[in-house]
Every structure is written in C-alpha cells, then in structure tokens.
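> Generate coordinates for the sequence data below:
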Amino acid sequence: MSENYFKTYPSKEGFYKEYGGAFLPPNLEAEMQRINDAYFAISKSHNFISELRSIRKHYQGRPTPVYYCNRLSEKYGGRIYLKREDLNHSGAHKLNHCMGEALLAKYMGKKKLIAETGAGQHGVALATAAAYFGLECEIHMGEVDIAKEHPNVVRMKILGAEVVPVSHGLKTLKEAVDSAFEAYLKDPENSIYCIGSVVGPHPFPMMVRDFQRVVGIEAREQFQEMTGELPDSVVACVGGGSNAMGMFTAFLNDDECHLYGIEPGGRSMSIGEHAATMTQGKPGIIHGFKCYLLQDEKGEPSPVYSVASGLDYPGVGPEHSMLHDLKKVTYDVINDQETIDAFFELSRLEGIIPALESAHAVAYAIKLAQREPQTSILVNLSGRGDKDVDFVLDNYGKDYGL
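Here you go, the predicted model:
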C-alpha cells in the first residue's frame, strides 16, 4: 500500500476507490460538512490530542496487553496471541472511538450524543463517554437485541443513557441504525450521531478508523517486543468492521502478514440465516454510503442473522470493501456452532470469556493453527463476554455441561 495511505484514503469526498461517500438528504449535507471540517481542525490540535491521550492512559487503561494463549496453542497448534481489548474500560474496543467522538462533540458545543447499538458494547461505551463529559445520551436498540443483551441494557441505563427500543422490521441492528438516524435528523444542530463502526456517510468511517488505529499501533509494537518479529496472521471479526480496521491498519504494508476478516456464517448460508456480507454481498447503498451489501432481488438490504448481535448488519465498512477488492484482506466465515465452541474453549483453557463477536475470530484462529501448526496468529479479542453469558447459558448451556 502507499506510504501516504491515510492521506490517500478516503478521498476528499469520502471515497475508498468506489466505496463510501455521503448519500444524504440536503438538510444533513451541511451538518456533515461541519463535522468533517471540525474533525480536521480540532483533531489535529495539540489540546485535543493531549486530552485524548490522557483519557486513553488514565481513564481507559491503555495500552491494553498482548497475551500468549499457552494452553490453547498447545491443544490446537500454532502460536495464538490475543490483543486484549476486552480489558479496555467498559469491556471492548468501542470506547476508543466513543471517547474521541464525544470529545469532538464537546469541542463543537454539542449537547447530546445519539447512537445505535447491537450487542450493546457501543451503547455502553457511548453512555460511558457521555457520563465522562456531562452530555445527554440516547441509544437506539432493537428489541431482539435488548432481550439477548440484557446486562448491557442495564449498564447503559445505570450510566444515565436513555435506551430507545426499536420494534419495527427484524428489530435488530439495521433497524436500530434507521431509528437513530431519524432521531438525529430532528435536531442535528444540538446533537451528534456517533456511529458505532467504520460505516455510515463520510466522515464517520474515517473518524472511527482513525480513533481505532491505536489498537493496531500498540499490537504491532507489543508483538515485535514479545517475539522479535511480526505475526504470520492477524485475525479480527467483521460486522461493520471497526475493531478489524483498527487492527489491520498497522499491518497493511507488511506483505508477510496475512490479514483475515471473519464474518458471521450464522446457521447456514441461506438468505436471512447469516450476515456474511463480503462472501455473498454485492455493491449497494445503505445508511448514506456505498459498500458491499447483502441485498434481495429488489436491491433492498436483505434480512441478516448472527448469534452475535454486534455482527448482524447487512453492510460493511467502505474501507473493508476496498481492501476486499484489492485482495489486501481475506474475508471468510465462521458459523454459530464454531463460535460457541470457541467461546467455551477460550473460557476453559485460558480463563478468558470472550464476546460472541470476538469468538468468531478465536474460532478462525483455531482453524488456522490446526491447518498451519508452525504459524503465529494475532487475534483482536475485541470484547469480553459478560454481556453474553445469560444468552449462552439459556441457549447452549446443556450442551456444555451447564
């Protein structure tokens, strides 16, 4: 990739080659331009950078460590390492961009943060950021996900956020995004929509990527310090793709590192039974941007499903779409059963309970280790599984002796 990659992508108009952009109603175009202008002006200032670095160190607990999975590696082969984003304050990588977005909102004089959430980790992170900065917070969440992720719903409410149930459509992540956008349209002057991934209209995919780059920067340096070399493979789960983009950006120029983005294969590869956008999608427009998109025969976003609420989105980040076409990243799938198996394997062999989203990446790392037993594998463990334990117990507990 170009040495000036981050200056080249996105373009001034927000495109990653043919993907991205901002396909918006006229009343939002000016507001998006204000956010874009503010981001470039404020985020490069000494005061903003200094405050964000202080937050990451003294509040978030960064840097998060890289950990070698000794027993998991002994059982399956290979050398499996985890970037422990589950140890980031609030339990996932999401706080990396939420604190950045909230800090930007503060500098812009905004009073309210609005967002969607699927698994609830973005919602918890944004509620955390809102509490830290003294801002109002409104989180839109599908009723299906509210039932699955009850612990995170309670956490958001304790942190002072208003949780808005979304009851139309499939009642999951796509509908939550629709609902949050509608709420934002009512008062864009005093509120800001804090998108939960590297998706949405420009400048959000760029902003979220930039705030998440800290993950890859830390992991690359830590892995080299631990082993004296770079990993053979880097693995991360992909729904919208923020944790993966944060990790991959540090390795794009390293041809010896194979990058794997893991999507949810769900129950089967039939329509509505998975959310494997890169595998079965084609270019389309959703939520104000162009990306690979799972579509029905009319070109509308098709129904999606995943055992992991944070991955059941029919689109994907525009930068991921570009990297797919450039063959810089290999995108593959892991199904529900493989995910649940990995959830329990990591828990029982290493004492680390992963988020179901992250368990997709762990499952793929296990496959890689079995296939290439001499390889080193760095996994972005993007979140912890506290939020998932009730759901896993109710639906899979008997199969695993619980």
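> can we go C-alpha only for contacts and neighbour counts from here?
Noted.
> where along the stretch 151-300 of the chain do the helices fall?
Residue ranges of the helices in the stretch 151-300 of the chain, as given by DSSP state H, counting those that start in this stretch, are 173-186, 204-227, 242-248, 277-280.
> what residue lies at the spatial centre of this protein?
Ser242 (3.5 Å; C-alpha atoms, centre = their mean).
> in terms of contact, does that residue touch Ser197 like I think?
Yes - between Ser242 and Ser197 there is a contact at 4.8 Å, judged by C-alpha atoms under 8 Å.
> any shared contact partners between those two?
Common contacts of Ser242 and Ser197 (C-alpha atoms under 8 Å, 6 or more residues apart in numbering): Val208, Gly317.
> what's the longest strand in the protein?
With secondary structure taken from DSSP state E, the chain has its longest strand at strand 258-266.
> rewinding a little: need the helices of the stretch 151-300 of the chain in JSON lines (columns: distance to Tyr305).
Listed next are these as JSON lines, based on distance: least, C-alpha to C-alpha, whole Å:
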{"stretch": "helix 173-186", "distance to Tyr305": "10"}
{"stretch": "helix 204-227", "distance to Tyr305": "23"}
{"stretch": "helix 242-248", "distance to Tyr305": "19"}
{"stretch": "helix 277-280", "distance to Tyr305": "11"}
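> For Val164, find the nearest of those.
Nearest of the helices of the stretch 151-300 of the chain to Val164, taken as C-alpha to C-alpha: helix 173-186 at 8.9 Å.
> which parts of that closest one are buried?
Leu173, Lys174, Glu175, Ala176, Val177, Asp178, Ser179, Ala180, Phe181, Ala183, Tyr184 (16 or more other C-alpha atoms under 10 Å).
> hmm, who's touching it?
28, 114-118, 139-142, 145, 166, 168-169, 191-193, 287, 309-310, 312-314.
> make it 7 Å
For helix 173-186, the external contacting residues (C-alpha atoms under 7 Å, 6 or more residues apart in numbering) are 114-118, 140-142, 166, 168-169, 191-193, 312-313.
> So which of those sit within strands?
Going by DSSP E, the strands hold Ile114, Ala115, Glu116, Thr117, His140, Met141, Gly142, Val166, Ser191, Ile192, Tyr193 from the contacts of helix 173-186.
> Here is the second sequence; please produce its structure so I can put it next to the first one:
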Amino acid sequence: MTTDKMTDSYGLHHSILPSNDGLYGEFGGKIEHPELAKAMDDIEQGFREIIKDEDFIEEMSRLRQTYVGRPSPIFHARRLSAHCGGAQIYFKREDLNHTGAHKINHCLGEVLLAKKLGKTKVIAETGAGQHGVALATAAALMGLECEIHMGVVDIEKEHPNVSRMKILGAKIVPVSRGAGTLKEAVDSAFETYLDELDSSLFAIGSALGPAPYPEIVSYFQSVVGREARTQFLETTGNLPNKVVACVGGGSNAIGIFSGFLGDKEVEKVGVEPAGEGLETSNHAATMTLGVKGALHGFKCYVLLDEDGEPAPVHSIASGLDYPGVGPQHSLLRDMGLATYESATDAECLDAFMALSRLEGIIPALETAHAIAYAMRVAKDMSPDETILVNLSGRGDKDIDFILDKVKL
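Next comes the predicted model:
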C-alpha cells in the first residue's frame, strides 16, 4: 500500500512508501529470480537496520557536512530570469556537491550499507558517469573495490568522467552489446552481480529497479527536498509555484519532489528527453509516450518496440538515455501529483549555453532539460511567480561534446 507522510529517525519526510511487496500502487515490485531475491531481501533488511542506527545517522550527517558540502545553497538566477521574462527562476545547487552532482547523496549511503553487510565490493551501471564517479569516490573513501559498467557510446562521450573513475581506482567494464548505452550497462552489471552475490553489493544509480532500490535511493535523495523547502521559505517567504527536475530514472527529481509532495499548491514537473522530436523514434520520453510494462525486474512506464521489448532510446544526455522510469514517478503521474513534460536536444543545448553565458554556471546536459522547460514556461508566468529547478549536476563532463555541437 502507499503511505502518506512519515518522519523517520533522520528527520526526513517520505510521502510515498512501498507495500511489503515493494509496490507503489501497481508499479515497482520484487525480483523473482531466486538468488537475486534472497540478495535483495538481505539488502532491504540491512537498510532498515542502518537507518535506525545512531552511529550510521551520525556518520551520514558528518559526511554530508564535511565531505559532500551540504546543505547545497539556493541561488536566484536574476539574469536568466530577466532574459526569459516573467517568473523568477531559482536553482537548488546540487552541482556544488563533491563530485559535482546529486549522485553522491545516495552513493555514500549505498557504500556504508555494503560495509554493514560485510561486502568488499560495489558494482554499478552508469550513463553520464556521474553515478560512477560518485560511487567510485565513496568506495575509495570507505576502502571498497568498485566496478562500473558503462556503454561504449557513453564512454566515448563522457571520457572526462571515465578518467575520474579510473583515477579513483574503479574498474571500468565497457559494454558494447545493443545500443551500447545505459540500458545495456544495467544488464551487464546485473549479470556480474549475480556471479558475485556473496562478496558484492549492486549499487544502483537511480530510484528504479526491483525493491528495495527505489526506496533506498529516494530515501537518501530526500535530503535535497527537505533542504530546498526550508531554504526557499527562508529566502522568499513563500513556496515555489513550480518545482522542476530532469527525469531519466528519476533520482534527482524524486529527491526534490519529496520535500513538496504535501504542498498541493506547488506544481511538480519532471522533464524528460524529447531527443530529436516526439514525432521521431529518437527520444527517451517514457512518461509522455510509454506504456505500462516491466524492465529490469520492476513495473513502470516503459518505451517498447514493435516486438514488445524495451525500445532503443535517444537523448543528448547520457544520464537520461533509459527506456523506463522509477516506479514512484509512474505512480505520481497516475495520481496526478506530478506532471511530466519534455525538452528536445536543441532546447537542451540552448539552455546549456544560456545558463553558462548569463549566470556563469555550466550545467550538465541532463539538468539542461529542466532548465529548458523553466525557460520555456517562465515567460508566460507573472514576475511574482517562482520556479525552483534542481540543478542536479555540473557540465564539466560535457564540455568536449558541446564544443563539437555548438558554434562558439
């Protein structure tokens, strides 16, 4: 069943919780593979124990403050707002976290959980490389081995992050099957994990997958929403009219949405990749054009091909290049608690350059989708209205790619 607000020992608020079967409404669920199901049960039990453990809570609090650099600030983008006209645009600056994105929030928790369970290694997939860098960072900090599976297309595109992972001591496994992107990286990582269940923990990179991963990732990412709500009230005296975040799997979006799900007057908007256009097959607009289905051991909205298999998808942003979406987002859409829009590759590039030139902030291409949407709708809103965008990552990793695409 789905549960309304609950406050845990962290003081974090969870507005949507899974049933005992790992379901969010009809979405999510537990994996049926016997060996993996046992491993997932062990992870879930360990997770439930550590979030009540005072030593763990104290350690997470210390690392957030002294290692990650939390709380991340709220920034009023005055020049961008004036450029767009209309609503005032604000950013939750997750790009200022250590490793340059929101991913470190859950990676620290996952690696601490791995140690609690007596594991010596963490295994994961990555698309844009931000999760891979964050996990490699946390593993180095905690003294664990780290193995990252990454599609060959993304390795070529995001080589700065590949270099960072290698420097941090991670083993990179190139995945060339299929489209050579994020979905195939997930497949490959799960296969390796199945061979190393006793010694390793699969540290998934978004709020998706079989239970308990959506709950674990959203739990650690909810710190973003908790901070943002308090900060925005302190800064403006009001709640934002819109809270906006890009959506691939959905970790940064569920993180910031979690702070505002009890506020019906705040519109929550997830922005997914329209790629080369929704009228083409070159997009990853799962919530806009997908259907209810199953992927990687859980139920969600998914883009399917003519044979009923997960379709090849496209996005200029490697971290959004996924044919499914987290189960919490699937439920939020059906309940009308969040809406899901899209932005094209071209809009994303325009937003990337606009924020860079007007505010001196180079965003990740993933985040630029959310910025593009905010720029699009701001002009039709009142100057008294506000938009809060989760600036989920910085764009260092994308600079070489951008230089090949944009005439400077």
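> how close does the residue nearest to the centre of the first structure get to Leu293 of the first structure?
17 Å (C-alpha to C-alpha, to the nearest Å).
> For the aligned partner of Val124 of the first structure in the second structure, what is the enclosing helix or strand?
Residue correspondence to the second structure (TM-score structural alignment): Val124 of the first structure is matched to Val133. Assigned by DSSP states H and E, Val133 of the second structure belongs to helix 130-142.
> Now that helix: buried residues?
By 16+ other C-alpha under 10 Å, the buried positions in helix 130-142 of the second structure come out as Gln130, His131, Gly132, Val133, Ala134, Leu135, Ala136, Thr137, Ala138, Ala139, Ala140.
> now do stretch 74-85 of the first structure
Neighbour-count burial for stretch 74-85 of the first structure, with 16+ other C-alpha under 10 Å as criterion, is recorded at Tyr76, Gly77, Gly78, Arg79, Ile80, Tyr81, Leu82, Lys83, Arg84, Glu85.
> tell me which of the buried residues of helix 173-186 of the first structure is nearest to Leu159 of the first structure?
Closest approach to Leu159 of the first structure among the buried residues of helix 173-186 of the first structure (C-alpha to C-alpha): Ala180, at 18.9 Å.
> who are the neighbours in contact with the aligned partner of Thr339 of the first structure in the second structure?
Applying TM-score structural alignment, one finds that Thr339 of the first structure aligns to Cys348 in the second structure. Applying C-alpha under 7 Å, 6+ apart to Cys348 of the second structure gives the contacts Leu365, Ala368, His369, Ala372.
> is it true that Glu276 of the second structure touches Val313?
No - if you go by C-alpha atoms under 7 Å, Glu276 of the second structure and Val313 don't touch, sitting 10.7 Å apart.
> Kindly point out which residues are neighbours of both of the two.
Counting by C-alpha under 7 Å, 6+ apart, the residues touching both Glu276 of the second structure and Val313 are Asn282, His283.
> If you count surrounding residues, which of those two has more?
Val313 (25 against 18; other C-alpha atoms under 10 Å).
> Now do the aligned residue in the first structure for Lys242 of the second structure: how many residues are near it, please.
In the first structure, Lys242 of the second structure lines up with Ser233, judged by TM-score structural alignment. Counted with other C-alpha under 10 Å, residues neighbouring Ser233 of the first structure total 19.
> Next: Thr7 of the second structure.
10.
> correct me, but it touches Ile16?
No - counting by C-alpha under 7 Å, Thr7 of the second structure does not reach Ile16; the two are 11.5 Å apart.
> tally of neighbours for the closest residue to Phe202 of the second structure other than its chain neighbours?
Among residues not flanking Phe202 of the second structure along the chain, Ile123 sits closest, at 4.8 Å (C-alpha to C-alpha, 6 or more residues apart in numbering). When counting by other C-alpha under 10 Å, one arrives at 24 neighbours for Ile123 of the second structure.
> tally of neighbours for the corresponding residue of the second structure for Tyr313 of the first structure?
Aligning on TM-score structural alignment places Tyr313 of the first structure opposite Tyr322 in the second structure. The tally of other residues near Tyr322 of the second structure (other C-alpha under 10 Å) stands at 29.
> With Asn88 of the first structure instead?
For Asn88 of the first structure, using other C-alpha under 10 Å, the count is 23.
> and what of Leu159 of the first structure?
18.
> do the same with the one 3 residues further on
The burial count assigned to Glu162 of the first structure is 17, neighbours taken as other C-alpha under 10 Å.
> hang on, it packs against Cys137?
Yes - with contact defined as C-alpha under 7 Å, Glu162 of the first structure reaches Cys137; the gap is 6.3 Å.
> Need the overlap of contacts for these two.
By C-alpha under 7 Å, 6+ apart, no residue touches both Glu162 of the first structure and Cys137.
> now the counterpart of the residue nearest to Phe202 of the second structure in the first structure: how far from Ser321 of the first structure?
Residue mapping for Ile123 of the second structure onto the first structure gives Ile114, with TM-score structural alignment as the criterion. According to C-alpha to C-alpha, Ile114 of the first structure and Ser321 of the first structure sit 26 Å apart.
> and the contacts of helix 173-186 of the first structure, which are buried?
Going by neighbour count (16+ other C-alpha under 10 Å), the contacts of helix 173-186 of the first structure have 114-118, 140-142, 166, 191-193, 312-313 buried.
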